[in-house]
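*Asks:* Predicted model and sequence below, questions to follow.
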Amino acid sequence: MKDIIWIIVVLLVVGWLIGFFAFPAVGGLIHALLVIAVILIIYKVVTGRSV
């Protein structure tokens, strides 16, 4: 259960990279995915869980 956040982060970053290079016209959605991934990483670091 504790690795679910990392799985979500990886999926969001991969989706962001695919979207960034394959569909440059949908920049808003791409940046939203990136922001969500960064928030999840920060949440995991702040809560003190092992990285």
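*Replies:* Structure's in. What do you need? Residues are numbered from 1 along each chain as shown.

*Asks:* CA only for contacts and neighbour counts going forward, please
*Replies:* Will do.

*Asks:* gap between residue 11 and residue 21?
*Replies:* With distances taken as C-alpha to C-alpha, to the nearest Å, residue 11 is found 16 Å from residue 21.

*Asks:* alright, now check it against this:
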Amino acid sequence: MTMLRYALLFLAVALIAAFFGFSGIAASAAGIAQILFYLFLAVFLVSLLSGLLKGV
């Protein structure tokens, strides 16, 4: 869950930076948030499949 919170945190930083006009910081924070979200999604799917296979 921590990884998802970091992704949401970086998304919030990106939105705030974009609002104030810091486009470079906003783009970097949005990129980091996107990477963390996809990493979280991959770990979640691996855990889900692992749990399903162990239950069989």
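*Replies:* Nice, thanks for sending it over. Treat the numbers as computed from the prediction; the structure is a model and nothing was measured.

*Asks:* Got a TM-score for the pair?
*Replies:* Once the chains are overlaid, their TM-score stands at 0.74 when taken by TM-score structural alignment, normalised by the length of structure 1; 46 aligned residues with a C-alpha RMSD of 1.5 Å.

*Asks:* between residue 11 and residue 21 of structure 1, which one's more packed in?
*Replies:* residue 11 (14 against 9; other C-alpha atoms under 10 Å).

*Asks:* give the contact list for that one.
*Replies:* Contacts of residue 11 of structure 1 were listed using C-alpha atoms under 8 Å, 6 or more residues apart in numbering, and none were found.

*Asks:* run the last query once more with 10 Å
*Replies:* Counting by C-alpha atoms under 10 Å, 6 or more residues apart in numbering, residue 11 of structure 1 touches 5, 17, 33, 37.

*Asks:* Which of those fall in strands?
*Replies:* Judged by DSSP state E, the contacts of residue 11 of structure 1 include no members of strands.
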